[in-house]
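Enquirer: Got a predicted structure plus its sequence, pasted below:
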Amino acid sequence: MSAPGFYASRLIRPGAVLAPMAGYSDAPMRQLAAEQGALWTVSEMISARGLMGGGDTEKLNLGRPYPGEQERVVQLFGAESDVLAGAVARAEAWFQPAAIDLNMGCPVPKIRGKGGACLLQTPEVAYELVSAMRQATRLDVSAKIRLGWDHDRSVEVAQGLEAAGAALITVHGRTSAQ
């Protein structure tokens, strides 16, 4: 029997998790959450395409750990399996995260078509993305979703993501339309 993955080994004890929040879950906030007992923290979302292109240094710093940080998950967003697979490998090498998370919850218009909540409209694409990410790393891969785009499809989507290899699914309890 193999050792449990990152998420399974932490979920055996009660506790809170610092969710990814654009503009808030930077290294100082993650450090504060860890000091207060967070089971793990999640970086702000990072563009898979930006990571592959070298990207804006300031944006890439969102995934960098603070000194001694270990329980950090790096969250990526994107909509192309080859780009996400490459970004997972690059994130693993550059940021040394404990796990990788796919953002399927961001409803912001500038993210639409590039990943985020729009993936809830085509969950089969999301399943392909998670599968490609899973094949690109030895780390646990998770996904953050909303209940659905405009109605609740969370159970169906979560089951598909699990079948694609997601080790954990986090559900934001509203639809994208809400």
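Expert: Nice, I can see it. Computed from a predicted model, the values in this text were never measured in an experiment.

Enquirer: switch to C-alpha atoms for all contacts and neighbour counts from now on
Expert: Noted.

Enquirer: Quickly find the element holding Val73.
Expert: strand 72-77 (DSSP states H and E).

Enquirer: Skip the chain neighbours and tell me the closest residue to Asp82.
Expert: Spatially, and ignoring its direct neighbours in sequence, Asp82 is nearest to Ala132 (7.2 Å; Cα to Cα, 6 or more residues apart in numbering).

Enquirer: same thing with Lys59?
Expert: Counting by Cα to Cα, 6+ apart, the residue nearest Lys59 is Ile46, at 7.1 Å.

Enquirer: If we go by neighbour counts, what in the helix ranked longest in the chain is buried?
Expert: Longest helix in the chain by number of residues (criterion: DSSP state H): helix 81-95. Neighbour counts over helix 81-95 (16 or more other Cα atoms under 10 Å) mark 81-92, 95 as buried.

Enquirer: Could you say which helix or strand holds the residue nearest to Asp82?
Expert: helix 123-135.

Enquirer: take a look at this one as well, against the first:
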Amino acid sequence: MRKLNQIMLLIMTASLVAFTSCSKDDDGGSGGNAPSGTLVAKVDGTNYESMEISSSATITNNPSGQSLIIIASNSDGNAFSFTIFGYDGVGTYSFDGSINTGVNVASYSETDVNLNDPVNSVTEMWQAPYENLSVGSISISEETDTKIIGTFEFDCKNIGGDQSIKNITDGSFNLGKQTL
């Protein structure tokens, strides 16, 4: 009986070690669920998915440091754009308008293409941050030589139009990366 108790104790200890050693580093959050090469999100509850051919992440080097620029559009003429100043790899970056310098920017745009007269197509843009508010963030969870993976959420305002607010939730991306 004593031998059986020792074996059970050994099995329970090994199981405990196996389960607790599988933790994940949450520094940049989870990677989200975007298919490779795309950006996905919910815009006021409506699903959005970009096309791989028109979605990318670019890291630029400039005198004040690195910047991350993400651009992703879909076939409906809707697009996301992010600019992160002072980009430093995995981590979370806020869209906070109360900061006086180096404000990170996110935008969402919708283009209504007039097929009969393309010159008269209309584009509306919602921007974050606005009114000196902290309205969301973007988290980079993984960066390699060829890709960037992360998540985001934010509220954005149609500053040049009707002043409406769009709520962007469940955003994630898995994009090819280039460095300039």
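Expert: Now that the structure is in, tell me what you want to look at. Everything quoted here is computed from the prediction, not taken from an experiment.

Enquirer: Once they're superposed, what TM-score comes out?
Expert: Superposed pair, TM-score by TM-score structural alignment, normalised by the length of structure 1: 0.26. Supporting alignment: 86 aligned residues with a Cα RMSD of 6.1 Å.

Enquirer: now the buried residues of helix 81-95 of structure 1 in a markdown table, with distance to Glu156 of structure 1?
Expert: Shown next, in a markdown table, are those (distance: Cα to Cα, whole Å):
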| residue | distance to Glu156 of structure 1 |
| --- | --- |
| Ser81 | 21 |
| Asp82 | 24 |
| Val83 | 25 |
| Leu84 | 23 |
| Ala85 | 24 |
| Gly86 | 27 |
| Ala87 | 27 |
| Val88 | 25 |
| Ala89 | 28 |
| Arg90 | 30 |
| Ala91 | 29 |
| Glu92 | 29 |
| Phe95 | 32 |
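
Enquirer: Between those, which sits nearest Val141 of structure 1?
Expert: Closest approach to Val141 of structure 1 among these (Cα to Cα): Val88, at 9.4 Å.

Enquirer: Correct me if wrong: the closest one contacts Ser131.
Expert: No - applying Cα atoms under 8 Å, one finds Val88 of structure 1 not in contact with Ser131, separated by 11.8 Å.

Enquirer: So which residues of structure 1 form helices?
Expert: 6-10, 27-35, 48-52, 57-60, 81-95, 123-135, 154-164.

Enquirer: Which strands or helices does the last one pack on?
Expert: Meaning helix 154-164 of structure 1. helix 123-135, strand 140-146, strand 168-172 (3 or more Cα pairs under 8 Å, 6 or more residues apart in numbering; DSSP states H and E).

Enquirer: can you give me the angle the shortest one makes with helix 154-164?
Expert: It stands for strand 168-172 of structure 1. 160 degrees (axes from the mean of the first three to the mean of the last three Cα atoms, to 10 degrees).
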